[in-house]
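Asker: Provided below for reference: sequence and predicted model.
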Amino acid sequence: MQKNKIASTHLFSSATVTLLSMIFSVFIFLIPILVVLILSVFTVNKIIKIDLTEMRYPEIDGLRGYLAFFVFLHHAYIWQIFLKTSTWKDPESNLFNQFGETSVVFFFIITVFLFTTKLFKNKTGEIDWLNYLKSRFFRLFPMYFFFVIIIFIIVGVLTQFTVKVPFIENLKSIISWLFFNVSKKSSDLNGLKDTFIINSGIAWTLPYEWTFYFLVPLIALWFKIKVNLKAVLSFTFAAAIIMVLNKSSLRHFTPFLGGIIVALIMNMKKTEAIFKQKKYTILALLLLGVSVYFFNGGKKPIQIIISSLVFLIIASGNSFFGILSSAFSRKFGQITYSLYLLHGIFLFILFHFVVGLERAKTLTHLEFWMIVTVSILPLLFICQLTFKYIESPLMSFSKTKK
């Protein structure tokens, strides 16, 4: 009996030491990166000024930028392993894998929550589906088209602008890229093996976003919104086509359910006053800590439940001690889409052309992360430019165009 108690005590203390060690190492590692991030956001906003858009949920807008930045760190970690092993694989580190997977889960939850909430708040019982489609097109496609053109140029450089494969094969790959249907198998352009590495394979989430957008008229019926039968059938057919062509995995739609459930709970009104309390900030941080400590990734049902609970707290107006609702975070959040799309290309150019692959393979752990840290400022500078001159003008155009 006594031996069991001693063993249990030893196991508990060992786990505690491991947890404390992990927290310490994370803070030591992340503090320089966060300091540079803060300085970079301030510097970029001084050089390239952008107006702060008023949002119904400022905390969510503030959250987005950090999520995109975590995905950047996730892929930077993968690049470090790739340079050493020539193998592109998910991080073994719980934290860095969740930087990618859990952030994507949050993005899916946010998308569904915002659109479901709009359906809840629809007072007219009608929606102009043509304008809805235009707004989605002008929000997502222009920046994505810019992103694809950069990839085509890089492929051209790497293949000496010489045709390496039959025209039809190239055409199929180009169409796949232009229509968001990019998988590892369909991504190779002009015979360039593993073309997806140029953008860290980030485009895989976009077909799931588009599938949801096309399913919104079907969901609207549940809210008793008048929907033309032609719109329901055509939009649902488009969603089905995207799913078939993309060979969509149903498990990636699980976070969408989380977004719907959060919207249903939020519609009860009383939740906002409850979850704004600081004790729920602590609860959210503890939940995220538990998820990172026990799980490598963010795709399992229990982790999606944890992410949904944390998001419920944030959507209720909990700003995490004012951080998420600050003008700083919200301005950072506005460049989310550019940061999400461009960071993979940026990492590729950084290590392939600037540092050089052979030199990059010999970098020490410290040298690698110093380069990544220093690169934050130019990355944010580029993203601020693309937001101001590509995203923002075309979003405004879609709102004014009748």
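Answerer: Here it is on my side, so go on.

Asker: CA only for contacts and neighbour counts going forward, please
Answerer: OK.

Asker: right, and residue 96 touches residue 73 too?
Answerer: Yes - in this structure, residue 96 is within contact of residue 73 by C-alpha atoms under 8 Å, at 7.1 Å.

Asker: more crowded one of those two?
Answerer: residue 96 (24 against 21; other C-alpha atoms under 10 Å).

Asker: quick one: the more buried one from residue 185, how far?
Answerer: 25 Å (C-alpha to C-alpha, to the nearest Å).

Asker: how many neighbouring residues does residue 398 have?
Answerer: 18.

Asker: contacting residues for it?
Answerer: Going by C-alpha atoms under 8 Å, 6 or more residues apart in numbering, residue 398 touches 134-135, 138.

Asker: dropping in the other structure now:
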Amino acid sequence: MTYDAVWPLCIILVILIVFLSLPIPLFYRIQVVRNSQEDRLYTIDGLRGYLAYLIVFLHATVWYNLVHSKEFKGAAGSYIDLLATTGLCVFFMISAFLFWTRWLKYQGKIEVIPFYIKRFFRIAPVYYLCILCLFIAVMNKTHWHLDVTVLSFIKQIFAWLTFGLFSFPSINGFGLTSLLVMGVVWTIPYEWMLYLTLPIIGVFSKNIWSSLSFAIILCVFTILAQFYWKIHFLAENDMMPFASYAIGILIATLKQMQWQPRLNDFCGSVIMVGCICLLLSFCHKYPEPLMLVLGGIFFYCVVSGASLFGLFKLKASQRMGRVSYSIYLCQGLVLYFFSDVLIVTKHFMMCSIWHYWGVLLGESIVLLLVACCLYIFIEKPSMDRGKQIASKLSQKTNIKHFIT
């Protein structure tokens, strides 16, 4: 058995689901969807947690190699690499799908300022907490000595506080700054790019046919830009997030038009399993066009009600999905703590591959508990506060900031 094997990860996921199903008061405070009008959220929320943990498992291989052989590399081309990177594309599809569905519902007439307020309160609190922990970890690594000029240090901190819209520089000359959060923050600027462009591209949501045309053109353009054209204004020519957004917009449009196969849960689940098998059989390394195609088909089955034989409808799966943002954002710090700070586990995980899997199980459980606490005490109250501020702003000004 190797460190990038898949079946131990499946066992860990089963243990996490069983753990989340236990009658623990902490878990009961995580709300799950009950309204029959929100059936689509059963499957989407149930999916998110698994996608987040696939990325955790991939990043765990990076730390394994770093500790074991002093090499900064993951399990490139392995099954877990294919599942995690394709899962990340599906994450982007989910974001675009949910927001474009809302834009279609209101035909582009969305209150822009309240929208941005709610998104800020959704993303910022947990993000800033992670950045605070990152800052402490970096300063501890550099022995609390300022190794750059004060102005450079301020610029570096400011870049991280602004969600890295322009870059995520090393802090205080510590070259492995991003490693401490496993570089997951690189997706945050892409999220904000989506938020900032929605009021502009929202003009295409006024009419369902213009939405369909826009989505198809965007899909074609982004896929061509990724695999055939040379786009120099993006780092590493990575258009996969934008291509994933385009597919999410297309799926939201098709869903709104009710252009979806009449499949029951079982048939949809069979197709989803088929997509996974094809992905593992014919894809080799991120990025590949087939990843987008299979990821899009998989996600389309999910929004059509398929739950992977009921897995995504489990309350435990939905709870894990609710805290997926904190899982995703905090994974690097937890992995860093177990693999570098905590010397006992650092040496223990190197004893054998079985010891490594045992440590990874412990890391996964601790990460889940941390994410649950962050969701209950920070994430959810912040979201509620953002909604209150946005609502008061609308009532106070009595002006609707519509994009018409």
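Answerer: Received it, and whenever you're ready, just let me know what you need. For clarity, every value in this text was computed on a predicted model and none was experimentally measured.

Asker: the second structure: which residue goes with residue 148 of the first structure?
Answerer: In the second structure, the residue matched to residue 148 of the first structure (TM-score structural alignment) is residue 131.

Asker: so which helix or strand takes in its match?
Answerer: helix 112-141 (DSSP states H and E).

Asker: can you point out the buried residues in that helix?
Answerer: 112, 114, 116-119, 121-127, 130-131, 133-135, 137-139 (16 or more other C-alpha atoms under 10 Å).

Asker: between whatever helix or strand comes next after that helix and helix 112-141, what angle do the directions make?
Answerer: Downstream of helix 112-141 of the second structure, the first helix or strand assigned by DSSP H and E is helix 150-161. Taking axes from the mean of the first three to the mean of the last three C-alpha atoms, to 10 degrees, one finds that helix 150-161 of the second structure is oriented at 130 degrees with respect to helix 112-141.

Asker: counterpart of helix 150-161 of the second structure in the first structure, which residues?
Answerer: So helix 150-161 of the second structure sits over residues 167-178 in the first structure, by TM-score structural alignment.

Asker: burial measure for residue 275 of the first structure, as a count.
Answerer: The number of residues near residue 275 of the first structure, taken as other C-alpha under 10 Å, comes to 18.

Asker: ditto for residue 358 of the second structure
Answerer: Residue 358 of the second structure has 17 nearby residues by other C-alpha under 10 Å.

Asker: for residue 10 of the second structure, same thing?
Answerer: 12.

Asker: look up how far residue 303 of the second structure lies from it.
Answerer: Distance from residue 10 of the second structure to residue 303 of the second structure, by C-alpha to C-alpha: 23 Å.

Asker: what range in the second structure matches stretch 319-337 of the first structure?
Answerer: Stretch 319-337 of the first structure maps onto residues 307-325 of the second structure, going by TM-score structural alignment.

Asker: dump the contacts of residue 398 of the first structure to JSON lines, plus distance to residue 172 of the first structure.
Answerer: JSON lines is the format used below for those (distance: C-alpha to C-alpha, whole Å):
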{"residue": "134", "distance to residue 172 of the first structure": "26"}
{"residue": "135", "distance to residue 172 of the first structure": "27"}
{"residue": "138", "distance to residue 172 of the first structure": "24"}
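
Asker: quick revisit: which residues sit against the match of stretch 319-337 of the first structure?
Answerer: 17-18, 20-21, 27, 30-33, 42-50, 52, 265-266, 268-270, 272-273, 368, 371-372, 375.
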